[in-house]
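Participant: Here you go, sequence then predicted model.
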Amino acid sequence: MKSYLFLLLAIFFEIVATTFLKKSEQFTQLKPSVITIVGYVLAFYFLSLTLRTIPVGVAYAIWSGVGIVLITFVGIIMFRQTPDLPAIIGLILITSGVIVINLFSKMAAH
């Protein structure tokens, strides 16, 4: 269970880092650039802790899938980015994939 807490922290820091990457304006703004770098370092640190017990493919699928869905919501709320129908369908498929891995895969750590 601790591994999933580390994975949630990795996802959280990746979302923070990606949000501030947008705000860094190609690393021309100091504060958002620093937050981006620190966020990605922490995201990869917690992802590495996750990999002690969760297989790399499963952990990465969850990390990237949940991160994509959540950063899309951040884009909608903070940057007024509206996903079109194909994007919404893709997000549903990504979410479905993460659910299938967690519920049915024998690879996933339980």
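Facilitator: Yes, it's here.

Participant: use CA for all of it now, contacts and neighbours both
Facilitator: Fine.

Participant: Buried residues, the top helix by length along the chain. List them.
Facilitator: Scanning the chain for the helix with the most residues, using DSSP state H, yields helix 56-79. Counting neighbours by 16 or more other C-alpha atoms under 10 Å, one finds that the buried residues in helix 56-79 are 56, 58-60, 62-63, 65-75.

Participant: S105: neighbouring residues, count only.
Facilitator: Neighbours of S105 under the rule other C-alpha atoms under 10 Å: 12.

Participant: Actually, L21.
Facilitator: Neighbour tally, L21, other C-alpha under 10 Å: 21.

Participant: Where does it sit: helix, strand or coil?
Facilitator: helix (DSSP: H, G, I helix; E, B strand; the rest coil).

Participant: got a list of what it touches?
Facilitator: By C-alpha atoms under 8 Å, 6 or more residues apart in numbering, the residues touching L21 are F27, P32, S33, T36.

Participant: can you put the residues you listed in CSV and add distance to A109, neighbour count and secondary structure?
Facilitator: Below are the contacts of L21 laid out as CSV (distance: C-alpha to C-alpha, whole Å; neighbours: other C-alpha atoms under 10 Å; DSSP: H, G, I helix; E, B strand; the rest coil):
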residue, distance to A109, neighbour count, secondary structure
F27, 38, 16, coil
P32, 35, 21, helix
S33, 35, 20, helix
T36, 30, 25, helix
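
Participant: putting a second one here so we can go through both:
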Amino acid sequence: MSPLLLLGAAIVTEVIATTALKSSDGFQRIAPGALAVVGYCISFYLLSQVMKSIPTGVVYAIWSGLGIVLISIVGWLVHNQKLDWPAVAGMALIVIGVLVIQLFSKTAGH
């Protein structure tokens, strides 16, 4: 499977796990807590597979950057968390950074 597809799956499972972690209420709710643990395990496994072919720094920059943006959007939609304009501008810069890596870096593993 394509390393970029695996990276996308790692990002999605990390976002699901982080959302479940918030919903677990400090692991007081068992089902969301268990989903968080399983989601992080899957995400880290997928991340380890991606790192076989793409440099660690590039993988982590994309995984964490897009994860931040997506979990912020999910927090806004699911948990009614507010995002101000500086937060939105910062996330836009993260997305631009990921695009620069993908479009111009020779180490991005295309």
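Facilitator: Nice, thanks for sending it over. Quick caveat, the model's predicted, so the values are computed rather than measured.

Participant: still on that earlier bit, run the contacts of L21 of the first structure past the second structure and keep the common ones.
Facilitator: Among these, the ones still in contact in the second structure (both residues aligned by TM-score structural alignment, their matches' C-alpha atoms under 8 Å) are F27, P32, S33, T36.

Participant: For the spatially most central residue of the first structure, which non-adjacent residue is spatially closest?
Facilitator: Geometric centre of the first structure, nearest residue: G67, 2.3 Å, by C-alpha atoms, centre = their mean. In space, and not counting its chain neighbours, G67 of the first structure is closest to I11: 5.8 Å by C-alpha to C-alpha, 6 or more residues apart in numbering.

Participant: So what does the one you found match up with in the second structure?
Facilitator: In the second structure, the residue paired with I11 of the first structure is I11, using TM-score structural alignment.

Participant: Helix or strand: which one has that match?
Facilitator: helix 3-23 (DSSP states H and E).

Participant: buried ones in that helix?
Facilitator: The neighbour-count check on helix 3-23 of the second structure (16+ other C-alpha under 10 Å) flags 3-4, 6-21, 23 as buried.

Participant: Mind reading off the mean deviation between it and the first structure?
Facilitator: Overlaying the first structure shows helix 3-23 of the second structure at a mean distance of 0.5 Å from the equivalent residues (mean C-alpha distance after the TM-score superposition for the first structure).

Participant: now that helix and helix 56-78, what's the angle there?
Facilitator: 40 degrees (axes from the mean of the first three to the mean of the last three C-alpha atoms, to 10 degrees).

Participant: so how far is helix 3-23 of the second structure off the chain centroid?
Facilitator: 5 Å (C-alpha atoms, centre = their mean, to the nearest Å).

Participant: now do stretch 1-19 of the first structure
Facilitator: Mean-position distance between stretch 1-19 of the first structure and its chain equals 7 Å (C-alpha atoms, centre = their mean).

Participant: ok, now stretch 103-110 of the second structure?
Facilitator: Using C-alpha atoms, centre = their mean, the offset of stretch 103-110 of the second structure from its chain centre is 19 Å.
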